[in-house]
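Novice: have a look at this fold, sequence not included:
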């Protein structure tokens, strides 16, 4: 148990090794699935089940220890730094994909379409520098680019609104207004899952009506990699906020001690900012 002048020493936990086994099984299953092995899907489901069990068990242990008052101020500081570094790693994760989009649009395509370049002269004589593109020789097939208005614009409004509702919930927590906290979290979670549902409709339209797939050249691959990973992060963030909502309903947080709420809110605001970049550079420009 921690005190104000000591650091909490956890008991011997099994969850790290369980997580390692689950992740290894999941990746091995995915590799087998890609190579056509019949055991691949079963290994993937088993690995996913182990990972979910690990997450529920590990986070449940941390929640119980926190509610029991075992964590000192020093432990809370370490939690904060851990979350900060995690979000920084996510920033660089998305920076890599935005960098690929920048390289493609600003450098590679103009170079391949330059009539004075050797590449254009000997490899892709008829290639024109234009965006969006399905690549030299139209290798990605015919497709329609995804417009900015419609579902993307609506999803932008939804995520911006969710940033307001989670901030309103935070104000309620700081003011010890439990009803405002819970109402704000309910609105945020609902908006988050609504975003995911609308994105699923967008993907369905892209594949079935617009011919826009992962195989639609460099435009299709960058579009789905950026929006798909962002949609995954929105889903994870909405699940995190759902857990925070359930804990809030049980009275777990106080105006002085509520790092779990802050961590989820930080993550949600990060997701909002990334979407603004996506809307501007992937959909609009």
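Specialist: Okay, I see it. Predicted model only: the values in this text are computed from it and were never measured.
Novice: can we go C-alpha only for contacts and neighbour counts from here?
Specialist: Noted.
Novice: list the contacts for residue 31?
Specialist: Residues counted as contacts of residue 31 (CA atoms under 8 Å, 6 or more residues apart in numbering) are residue 40.
Novice: for the helix or strand hosting it, buried residues please.
Specialist: If you go by DSSP states H and E, residue 31 is part of helix 15-34. Buried residues in helix 15-34, counting neighbours by 16 or more other CA atoms under 10 Å, are found at 15, 18-19, 22-33.
Novice: SS state for residue 278?
Specialist: In three-state terms, and counting by DSSP: H, G, I helix; E, B strand; the rest coil, residue 278 is helix.
Novice: revised request: answer the last question for residue 37.
Specialist: Going by three-state DSSP: residue 37 is coil.
Novice: and for the one 10 residues further on?
Specialist: Reduced to three states with three-state DSSP, the structure at residue 47 is helix.
Novice: where's the spatially most central residue of the chain, which helix or strand?
Specialist: The chain has residue 233 as the residue nearest its centroid, 1.5 Å off, counting by CA atoms, centre = their mean. Assigned by DSSP H and E, residue 233 belongs to helix 217-249.
Novice: that helix - contacts with which helices or strands?
Specialist: Here helix 217-249 is seen to pack against helix 73-102, helix 178-208, helix 259-278 when contacts are counted using 3 or more CA pairs under 8 Å, 6 or more residues apart in numbering; DSSP states H and E.
Novice: another structure for you, compare them:
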């Protein structure tokens, strides 16, 4: 493969054989084994899970580390850049479909199931005295009374935090494009702190909902959809915060240039996706 001024020609970069896929398979084996043993209350399951997570973290650091070294060495050409962009685009599309399924379940419950149950009011009065076809409901058959989560307070504050984090991340991106490293580092660091603050406040919100509002996973369709949607979103915020933290450490090492920074750009795409999902959650789960 010919290289001129550090840029590859039209030939595609083929990496050397890697051990990391096999290491990942071993990690998944121990994770699956540990989950199965833990469900059957076998004490060895916990150790298997810990071993699986440890191997998985080692694989992620090693595999992504190799990619970073290859990128910094100038081994990636334009075709590899296109592949990375297409790969990240399809990954985010799969995440869109992931959340679309959960939002679809919420839509079906609110717009179709509950009104249809209200249509058969005579039958429902036998199964559930006092049933009204309203969403969200405050109780149900064999379900303790609970309070729904309002939009004001912590949810509104978390919305402001995530929107602000999107602005600080964009400001950091502008700093990179203008080769202002201090602005890049500061904006990225603030974004990581805002993401961490969001997670802390959501953990406090869960504690409040569970202990004081008596809103649990067993609180009917409302409790199930609430924790399913907000919980999976929180997991994505955690992953995004970790990714951005890794980007911040890479910035401290002098990585990324205005011309070559797709690793950072991919993290920006992911974070903005997380922001958009939260706005939908705030409107459809907390507000309406």
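Specialist: Yep, that arrived. Computed from a predicted model, the values in this text were never measured in an experiment.
Novice: what's next to stretch 214-232 of the second structure, contact-wise?
Specialist: Contacts of stretch 214-232 of the second structure (CA under 8 Å, 6+ apart): 99, 102-103, 105-106, 109, 136-137, 139-140, 143-148, 209-210, 281, 285.
Novice: report the buried residues of that stretch.
Specialist: Here stretch 214-232 of the second structure shows 214-216, 219-223, 225-227, 229-230 as buried, counting by 16+ other CA under 10 Å.
Novice: and the furthest pair within the residues you listed?
Specialist: The largest separation in those, counting by CA to CA, is between 214 and 229 at 18.1 Å.
Novice: quick one: which of the helices and strands packed on helix 217-249 of the first structure is nearest residue 151 of the first structure?
Specialist: helix 178-208 (6.7 Å).
Novice: what's the closest one aligned against in the second structure?
Specialist: In the comparison with the second structure, helix 178-208 of the first structure aligns to the range 181-211 (TM-score structural alignment).
Novice: distance from that stretch to the first structure after superposition?
Specialist: On superposition with the first structure, the mean distance recorded for stretch 181-211 of the second structure (mean CA distance after the TM-score superposition for the first structure) is 0.6 Å.
Novice: buried ones in that stretch, by neighbour count?
Specialist: 181, 183-192, 194-196, 198-199, 202, 206, 209.
Novice: and stretch 40-53 of the second structure, by the same measure?
Specialist: 45, 46, 48, 49, 51, 52, 53.
Novice: trace residue 65 of the second structure over to the first structure, please.
Specialist: Using TM-score structural alignment, residue 65 of the second structure lines up with residue 60 in the first structure.
Novice: farthest residue from the center of the second structure?
Specialist: residue 122 (43.3 Å).
Novice: for the closest residue to the residue nearest to the centre of the first structure other than its chain neighbours, what are its contacts?
Specialist: By the measure of CA to CA, 6 or more residues apart in numbering, the closest residue to residue 233 of the first structure outside its immediate chain neighbours is residue 271, 6.9 Å from it. Counting by CA under 8 Å, 6+ apart, residue 271 of the first structure touches 230, 233, 234, 237.
Novice: roughly how far does residue 87 of the first structure sit from residue 265 of the first structure?
Specialist: 12 Å (CA to CA, to the nearest Å).
Novice: same check on residue 25 of the first structure?
Specialist: 31 Å.
Novice: and if you look at residue 50 of the first structure?
Specialist: Taking CA to CA, one finds residue 50 of the first structure at 27 Å from residue 265 of the first structure.
Novice: same question for residue 20 of the first structure.
Specialist: 28 Å.
Novice: kindly report the same for residue 110 of the first structure.
Specialist: For residue 110 of the first structure, the distance to residue 265 of the first structure - CA to CA - is 40 Å.
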